[in-house]
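Asker: using only what follows, build the 3D model:
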Amino acid sequence: MKWTIVFGVLLMVYLNNASWLRDVPDGAVRLLAHRGVHQTYSKENLDRHEGCTADRIDPPQHAFLENTIASIHEAFAYGADIVEIDIHPTIDEKFAVFHDWKIDCRTNGTGKTRDHSLTYLQSLDIGFGYTSDGGKTYPFRGKGVGKLPSLTEILERFPKQKFLVNIKSNSISEAKLINQFLDDRPNEDLRRLWFYGGQKPTSRLLQLKFELRGFTRSSVKKCAIHYELIGWTGYVPKACHNTIVVIPEGYAPYFWGWPRLFTRRMQDVGTEIILVGQTEVHLDGIDSPKRVAELGKDYRGILWTDNIEQVGTKAKVN
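Answerer: All right, here's what the predicted structure looks like:
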């Protein structure tokens, strides 16, 4: 009798979370282009917190530089649904769209990005430091002058498209600046801008603007732990409601109901899923067209890619 009860319980749990018994959720796979169309780079021995990657790029296959108007336009043209960008406040209380904490490596300037005015930053050559051969040649030097955009310029140039905005600091005061910026923007921007990054400013911003979507390492971890504890019942914990969860591909099969049922459960509570690749240290893009096509058979969330020009058209077919 005891084993019969145990078997019955296990069978109930299995059937309650069997993805293959469910229909594929509505919608289609969406693509998030990390850094837009950009110069790819070697991640070997790259520390997680290292700021600049311009001095380790692969031999260039195109002329686009990350976080520029041209790069973003190209990413959307390849089929991106969302483009990830990076922001820093400037001393004149604007927001520069630029990845690095310092401008020394990527540009012909020096110092912290946020210690300069937007006008000065836009006078720099953002292609100055790119090299694929240890400094023997600099293929983009002189071609990036005036190419650093402001957040305002990007939002006005792309008035309907969605962006995932990376807050590069962990200063809570930055939440106030972004909140003030959004106060002067159309309400539509609150629906097409998602935020992630430093725990303090991101969490505070999401409190100030409850309509916004965003995530931090802490919020993703909390959702994952709570769901693993009680998700087998079919109940989705509050920590997973109206948010964004980022799931490394290698861990995805361990989520109850992955992929069809899990995706539907998250959809039902207003939560977006972003599936990423994973190496030992870094979260990476899913950059194989074959893998994107395979995932597209059952998965109906967002795929993070570092190579939208390779997977964009292929993913849109599925």
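
Asker: from here on, contacts and neighbour counts on C-alpha atoms
Answerer: Noted.

Asker: so how many other residues sit close to A63?
Answerer: Neighbourhood size, A63 [other CA atoms under 10 Å]: 13.

Asker: show me what counts as buried in stretch 192-202.
Answerer: Buried residues in stretch 192-202, counting neighbours by 16 or more other CA atoms under 10 Å, are found at R192, L193, W194, F195, Y196, G197, G198, Q199, K200, P201, T202.

Asker: and the residue nearest to the last one when sequence neighbours are not counted, helix, strand or coil?
Answerer: Spelled out, that is T202. Distance criterion CA to CA, 6 or more residues apart in numbering; nearest residue to T202, sequence neighbours excluded, is Y196 at 5.9 Å. Classification of Y196 using DSSP: H, G, I helix; E, B strand; the rest coil returns strand.

Asker: thinking again about what came up before, the buried residues of stretch 192-202: which two are farthest apart?
Answerer: R192 and K200 (21.7 Å; CA to CA).

Asker: for the residue nearest to T202, give me its contacts.
Answerer: Neighbour list for Y196: L164, V165, N166, I167, T202, G214, F215, T216 [criterion: CA atoms under 8 Å, 6 or more residues apart in numbering].

Asker: from G234, how far off is the second one?
Answerer: Counting by CA to CA, to the nearest Å, the gap between V165 and G234 amounts to 32 Å.

Asker: quick one: which of the buried residues of stretch 192-202 is nearest T137?
Answerer: Set against T137, the nearest of those by CA to CA is G197 (33.3 Å).

Asker: what separation do you get for the closest one and V165?
Answerer: Distance from G197 to V165, counting by CA to CA: 8 Å.

Asker: next: I91.
Answerer: The gap separating I91 from V165 is 20 Å, by CA to CA.

Asker: give the contact list for the spatially closest residue to V29 that is not a sequence neighbour.
Answerer: Counting by CA to CA, 6+ apart, V29 lies nearest to R300, which is 4.9 Å off, once chain neighbours are set aside. With contact set as CA under 8 Å, 6+ apart, R300 has these partners: V24, P25, D26, G27, A28, V29, R30, R260, T263.

Asker: structure for this one too, so we can compare:
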Amino acid sequence: MRFLKWLGFMLAATFLVLTFVNASWMADAPKGRAGLIAWGGGVHQEFTAQHTGSDSCAPAEIAPPVHRYIADTLPSIRMARQLGAAMIAVDVQPTSDGQIVAFPDTMLDCRTDGSGKVRDHTLAELQQLDHGYRLTADKGKSFPLRGKQAEPIPSLAQVIAAAKPKPLLFVFRSSDPRDAEALAAALKALGRDPVAEGDAFYAEKESGPVARIRELYPQSWAFSAQGGAACASAYKTLGWFGATPSVCTDRTLIMPLSGQWAYAGWPNKLLARMKAAGSHVVIGTTDHGFGGLDLPEQLGSIPRDFNGYIRVDDIWTVAPALFPDTDPRSNAEREQADKALARKRASQ
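Answerer: You can find the predicted model right below:
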């Protein structure tokens, strides 16, 4: 009995010490503010089912459109910039003639009036396509965005010009490390230094393009969903003992939108530890893989002092909640967006 009392006392004392040592208020509030990453090629349509851009796909089923913007197009990138995105994520792929284009799928069949793999076509061929041709909101009865895009599938140079002065997050659509080499060559040809410009690179896995980018640009920010989850998992345990896991050094921690209380020192002390380790912190949803915010009220789950990045999958509705005074949308667009949000909330 005496041993159990002693053990209970020691456990309680240890808990109190660890809680005190890892208290967020023990660290200074971080400087700066959170930055929104407009994921998915800027402003884009919302898909009603999981759309992966795989090597075989049917016409892309979207929710009833509330705006005219299509992912990875110049108008969508410009609008994401105007909405207040700190960084714009674009999907990049090589063409058969050595160029780089922004396009969400590895295949053309899902969205365009073309067919086959993106990488098997030249830039000129790709820019003849209608990239809203197969987007449908009623299972193929109608195609509301067909013929509505005046600007073609953009080249890397066009993407950079449209996003300026915002940095870009280049999202690789394949696991081939040669895609990283092709992108690096294209950036060099355009005279763009991604480190100096604050650009970043992303893929699902640590191997492949992300690993190759780290070799080509050792000082760049390159991360993956796999690596971000590994860092978060390791820190969730070791962080309580004041340790920063090695898998987090010069890497990225993907912080889930929910359950943040389980991470030692959140937010201030955790952010200080990650900064000391040369690492970034990105908040996103993690219920079904790495995702982003798609409702304005989700911003309420993020501490005011957080100064990292927030992945946003619906920049059209989330950004105006954070920057209402600079909302560039028309009154009609706001009304349509509010109706779409009401439908989304009702379906959850």
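
Asker: and V165 and G234 of structure 1? Which one has more around it.
Answerer: V165 (19 against 16).

Asker: in which helix or strand does that one reside?
Answerer: strand 162-167 (DSSP states H and E).

Asker: related to what we said a few turns ago, neighbour-wise, which of the contacts of Y196 of structure 1 leads?
Answerer: Counting neighbours by other CA under 10 Å, T202 leads the contacts of Y196 of structure 1 with 27 neighbours.

Asker: now do the helices in the stretch 151-300 of structure 1.
Answerer: Here the stretch 151-300 of structure 1 has its helices, by DSSP state H, counting those that start in this stretch, at 151-157, 173-183, 188-192, 199-208, 217-230, 260-268, 289-295.

Asker: circling back: show me what the residue nearest to T202 of structure 1 aligns to in structure 2.
Answerer: Matched by TM-score structural alignment, Y196 of structure 1 corresponds to Y202 in structure 2.

Asker: what separates C223 of structure 1 from P237 of structure 1, distance-wise?
Answerer: According to CA to CA, C223 of structure 1 and P237 of structure 1 sit 7 Å apart.

Asker: nope, L261 of structure 1 is what I was after
Answerer: For L261 of structure 1, the distance to P237 of structure 1 equals 15 Å [CA to CA].

Asker: compare neighbour counts for those two and give me the winner.
Answerer: When L261 of structure 1 and P237 are compared on other CA under 10 Å, the one with more neighbours turns out to be L261, at 25 against 18.

Asker: residue in structure 2 matching that one?
Answerer: Using TM-score structural alignment, L261 of structure 1 pairs with K269 in structure 2.

Asker: and its match, what is it in contact with?
Answerer: Residues near K269 of structure 2 by CA under 8 Å, 6+ apart: N22, A23, S24, W25, M26, A27, D28.

Asker: now do E228 of structure 1
Answerer: F255, W256.

Asker: to which residue of structure 2 is it aligned?
Answerer: Correspondence of E228 of structure 1 to structure 2, assessed by TM-score structural alignment: K236.

Asker: I273 of structure 1 matches what in structure 2?
Answerer: Correspondence of I273 of structure 1 to structure 2, assessed by TM-score structural alignment: V281.

Asker: let me redo that: Y138 of structure 1
Answerer: Using TM-score structural alignment, Y138 of structure 1 pairs with F143 in structure 2.

Asker: that match against R134, yeah?
Answerer: Yes - contact criterion CA atoms under 8 Å: F143 of structure 2 and R134 qualify, at 6.4 Å.

Asker: those two: who's more crowded?
Answerer: Between F143 of structure 2 and R134, counted using other CA under 10 Å, R134 has the larger neighbour count: 24 against 17.

Asker: distance-wise, check P60 of structure 1 relative to Y41 of structure 1.
Answerer: 10 Å.

Asker: ok so, going back, what sits against the match of Y138 of structure 1?
Answerer: Applying CA under 8 Å, 6+ apart, we find F143 of structure 2 in contact with Y133, R134, L135, T136, A137.

Asker: among these, who's most crowded?
Answerer: L135 (27 neighbours).

Asker: now do the contacts for it.
Answerer: Per CA under 8 Å, 6+ apart, neighbours of L135 of structure 2: P59, A60, E61, I62, C110, R111, F143, P144, L145, R146.

Asker: and H73 of structure 1? What does it align with in structure 2?
Answerer: In structure 2, the residue matched to H73 of structure 1 (TM-score structural alignment) is R78.

Asker: ah, wrong one, I meant N17 of structure 1
Answerer: Applying TM-score structural alignment, one finds that N17 of structure 1 aligns to N22 in structure 2.

Asker: L65 of structure 1 contacts A54, doesn't it?
Answerer: No - taking contacts as CA under 8 Å, L65 of structure 1 lies outside contact range of A54: 9.8 Å.

Asker: more crowded one of the two?
Answerer: Neighbours of L65 of structure 1 and A54, each counted by other CA under 10 Å, are more numerous for L65; the result is 25 against 22.

Asker: from K164 of structure 2, how far off is the match of H73 of structure 1?
Answerer: Taking CA to CA, one finds R78 of structure 2 at 9 Å from K164 of structure 2.

Asker: which of the two has more neighbours?
Answerer: R78 (19 against 13).

Asker: surely the more buried one meets A162?
Answerer: Yes - contact status for R78 of structure 2 versus A162: in contact at 5.6 Å, counting by CA under 8 Å.

Asker: what is the neighbour count of the aligned partner of V245 of structure 1 in structure 2?
Answerer: Using TM-score structural alignment as the criterion, V245 of structure 1 maps onto L253 of structure 2. Residues contacting L253 of structure 2 under the criterion other CA under 10 Å number 28.

Asker: G132 of structure 2 now?
Answerer: By the criterion of other CA under 10 Å, G132 of structure 2 has 23 neighbours.
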